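1. below: sequence and its predicted model.
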Amino acid sequence: MGSRSDLTDAEWERLGPLLPVSNGRCGRWRDHRQVVNGVLYRIRTGVQWRDLPERYGPWKTVNERHRRWSADGTWEMLLRRVQAEGDAAGEIDWDGSVDSTSVRAHHHAAGARQAPPPVLKGGSAQTVRAARIRAELIDRLAEGAGGEALGRSRGGFTTKIHLSADGRCRVLSLVVTPGQCADCTQFEPVLDKIRVPRLTCGSPRIRPDSVIADKGHSNRRTRSYLRRRGIRHVIPERADQAANRVRRGSAGGRPPGFDKDRYEKRNTVERAINKLKAFRAVATRFDKRGYLYLGTVTAAAPIIWFRS
């Protein structure tokens, strides 16, 4: 008997051909669908790996493959391919939104040894690619708690997910940081991670038509960045910024434009966050490693694309 998290036949027909064939050692991957369903079951329910139902096979196999695909960027590649299919079909609403959400870390997420993600053994090409991705992950998660994206905030021991979403409440890009990290510091990294490939030829789509964000992203650097990239935006001005501008008189410049009707669409990113947090292993962090938790969130995103 299957689970609600299991892939349907139609979903597997789209996802299966995108998965890697070789395991990078000496042979081919086996039972991809069974293992992927096991990963999705764990993400949806938040159970411990040892408590996976027997129908998904050995829990160590499911866990190991999730670890490998989180480290070598396979989950991110799947998300981008699913986005590329949506873009080719004209299903992406490029009026995007940016926001963040704090996630409480379970006490099992603490205590990771101070070490980078595991070295993956395999062919030369795969080794180089995995090493590059590991280096990027280590740099991205370098802040706080030994580089594992864990930190202290008003919510306690937390991790923060920064994301952008399209107008249909689906994830375009993700960044994971310690819980105390300010939203405005990750605005540019989130937008820089938007990269939707073309299925035929041409450069990837890296720029939305417009961006909506809340007051936490309101500062001169953010607005300059958006103007430089030619992205229309709706970001309300904070009260202290408005008061400072008025105090400076003519030297303070004009107030930024603000479209109240367009700003009402900011709820799309909040609804995207709600869809992500319907997965219990996303809503509560159980993974010790930052790159593993990022892989968990990224693995949930394509399922939202399939089922939205």
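-> Done, it's in. Just so we're clear, the structure is a prediction, and the values are computed from it rather than from any experiment.
2. alpha carbons only for contacts and neighbour counts from here, please
-> Will do.
3. center of the protein - which residue?
-> Most central in the chain under C-alpha atoms, centre = their mean is residue 174, positioned 2.6 Å from the mean C-alpha point.
4. now residue 161: how far from residue 100?
-> Going from residue 161 to residue 100 by C-alpha to C-alpha, to the nearest Å gives 5 Å.
5. picking that back up, the helix or strand harbouring the residue nearest to the centre of the chain - contacts with which helices or strands?
-> Here residue 174, judged by DSSP states H and E, is contained in strand 171-178. Judged by 3 or more C-alpha pairs under 8 Å, 6 or more residues apart in numbering; DSSP states H and E, strand 171-178 is in contact with strand 156-165, helix 187-192, helix 290-307.
6. give me that answer again for 10 Å
-> If you count contacts as 3 or more C-alpha pairs under 10 Å, 6 or more residues apart in numbering; DSSP states H and E, strand 171-178 packs onto helix 74-88, strand 95-105, helix 124-140, strand 151-153, strand 156-165, helix 187-192, helix 267-276, helix 290-307.
7. now the angle from that strand to helix 290-307?
-> 160 degrees (axes from the mean of the first three to the mean of the last three C-alpha atoms, to 10 degrees).
8. switch the helices and strands packed on strand 171-178 over to JSON lines; also include mean neighbour count.
-> Shown next, in JSON lines, are these (neighbours: other C-alpha atoms under 10 Å):
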{"stretch": "helix 74-88", "mean neighbour count": "19"}
{"stretch": "strand 95-105", "mean neighbour count": "24"}
{"stretch": "helix 124-140", "mean neighbour count": "15"}
{"stretch": "strand 151-153", "mean neighbour count": "18"}
{"stretch": "strand 156-165", "mean neighbour count": "24"}
{"stretch": "helix 187-192", "mean neighbour count": "17"}
{"stretch": "helix 267-276", "mean neighbour count": "20"}
{"stretch": "helix 290-307", "mean neighbour count": "22"}
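9. structure B:
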Amino acid sequence: MASIDLTIVPVHQHGADPSAHHRGLSGTTRKFGVEPRDHAIGRSRGGLTTKNHLVCDGKGRAVAFILTHGQTADTSMLADAFEQIRVPGKAGRPRTRPDRVMADKGHPSKANRVWLRERGIAATIPE
């Protein structure tokens, strides 16, 4: 069994240098300024934020982690997070799929349910 959830982390006031935005010193230009993509700093209703998506096994151990921009939709990262799972066993290939997934109301899209069903993974996700 695996479960997925996320947390939103506000960027510290010194985390994104606003003067670099004006001088064009970092990364590619986006709607909200200039920032390298690997910083995963985005804008949401709470200001500059990042999102941490974490997949845990049935015992609460982390098996996958993705860092995304604050404006990234919660539901769009389920497949990407589960693609990161690699749990080595005593022999053979690492396990890459759980038998069941538990998620909160942030992940109920039809695309997620289809993706899980195609892989034979049972889902417990509220509508």
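-> Nice, I can see it. Treat the numbers as computed from the prediction; the structure is a model and nothing was measured.
10. quick one: TM-score?
-> Laid over one another, the chains give 0.81 as their TM-score (TM-score structural alignment, normalised by the length of the second structure), with 114 aligned residues with a C-alpha RMSD of 1.8 Å.
11. re earlier: give me the aligned partner of the residue nearest to the centre of the first structure over in the second structure.
-> The equivalent of residue 174 of the first structure in the second structure is residue 65 (alignment by TM-score structural alignment).
12. so what's that match closest to, chain neighbours aside?
-> Spatial nearest neighbour of residue 65 of the second structure, chain neighbours left out: residue 54 (4.6 Å); criterion: C-alpha to C-alpha, 6 or more residues apart in numbering.
13. what's the separation between that neighbour and residue 61 of the second structure?
-> 10 Å.
14. residue 119 of the second structure now?
-> In terms of C-alpha to C-alpha, residue 119 of the second structure sits 22 Å off from residue 61 of the second structure.
15. biggest helix in the second structure, by residue count?
-> helix 110-118 (DSSP state H).
16. okay, that helix sits on what stretch of the first structure?
-> Using TM-score structural alignment, helix 110-118 of the second structure pairs with 220-228 in the first structure.
17. list the contacts of the matching stretch.
-> 184-185, 187-188, 191, 210-211, 217, 230-235, 241, 256 (C-alpha atoms under 10 Å, 6 or more residues apart in numbering).
18. between the residues you listed, which is closest to residue 124 of the first structure?
-> Distance to residue 124 of the first structure across these (C-alpha to C-alpha) is lowest for residue 191, with 31.5 Å.
19. could you measure from the corresponding residue of the second structure for that closest one over to residue 1 of the second structure?
-> Aligned counterpart of residue 191 of the first structure in the second structure: residue 82 (TM-score structural alignment). Look at residue 82 of the second structure and residue 1 of the second structure: by C-alpha to C-alpha, they are 12 Å apart.
20. joint contacts of those two?
-> 97, 98, 101.
21. okay if I get those residues as CSV plus distance to residue 44 of the second structure?
-> Output for these, formatted as CSV (distance: C-alpha to C-alpha, whole Å):
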residue, distance to residue 44 of the second structure
97, 32
98, 32
101, 27
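22. looking at those residues, which is nearest residue 18 of the second structure?
-> Using C-alpha to C-alpha, those come closest to residue 18 of the second structure at residue 101, 40.2 Å.
23. secondary structure class for the closest one?
-> Of the three states, residue 101 of the second structure takes strand according to DSSP: H, G, I helix; E, B strand; the rest coil.
24. count of residues packed around it?
-> 21 (other C-alpha atoms under 10 Å).
25. map it across to the first structure for me.
-> Aligned counterpart of residue 101 of the second structure in the first structure: residue 211 (TM-score structural alignment).
26. who are the contact partners of that match?
-> 94-98, 164-167, 191, 226, 231-235, 262-263, 266.
27. count the residues that sit near residue 144 of the first structure.
-> Neighbours of residue 144 of the first structure using other C-alpha under 10 Å come to 16.
28. wait, it sits on residue 177?
-> Yes - if you go by C-alpha atoms under 10 Å, residue 144 of the first structure and residue 177 touch, sitting 8.4 Å apart.
29. shared neighbours, the two?
-> Common neighbours of residue 144 of the first structure and residue 177 (C-alpha under 10 Å, 6+ apart) are 150, 151.
30. please name the nearest non-neighbouring residue to residue 10 of the second structure.
-> residue 49 (4.3 Å).
31. quick check: the closest residue to residue 80 of the first structure other than its chain neighbours vs residue 100 of the first structure, distance?
-> Using C-alpha to C-alpha, 6+ apart and skipping residues adjacent in sequence, the residue nearest residue 80 of the first structure is residue 196, 5.8 Å away. Residue 196 of the first structure sits 21 Å away from residue 100 of the first structure, going by C-alpha to C-alpha.
32. residue 50 of the second structure contacts residue 44, doesn't it?
-> Yes - with contacts counted by C-alpha under 10 Å, residue 50 of the second structure reaches residue 44, the gap being 8.9 Å.
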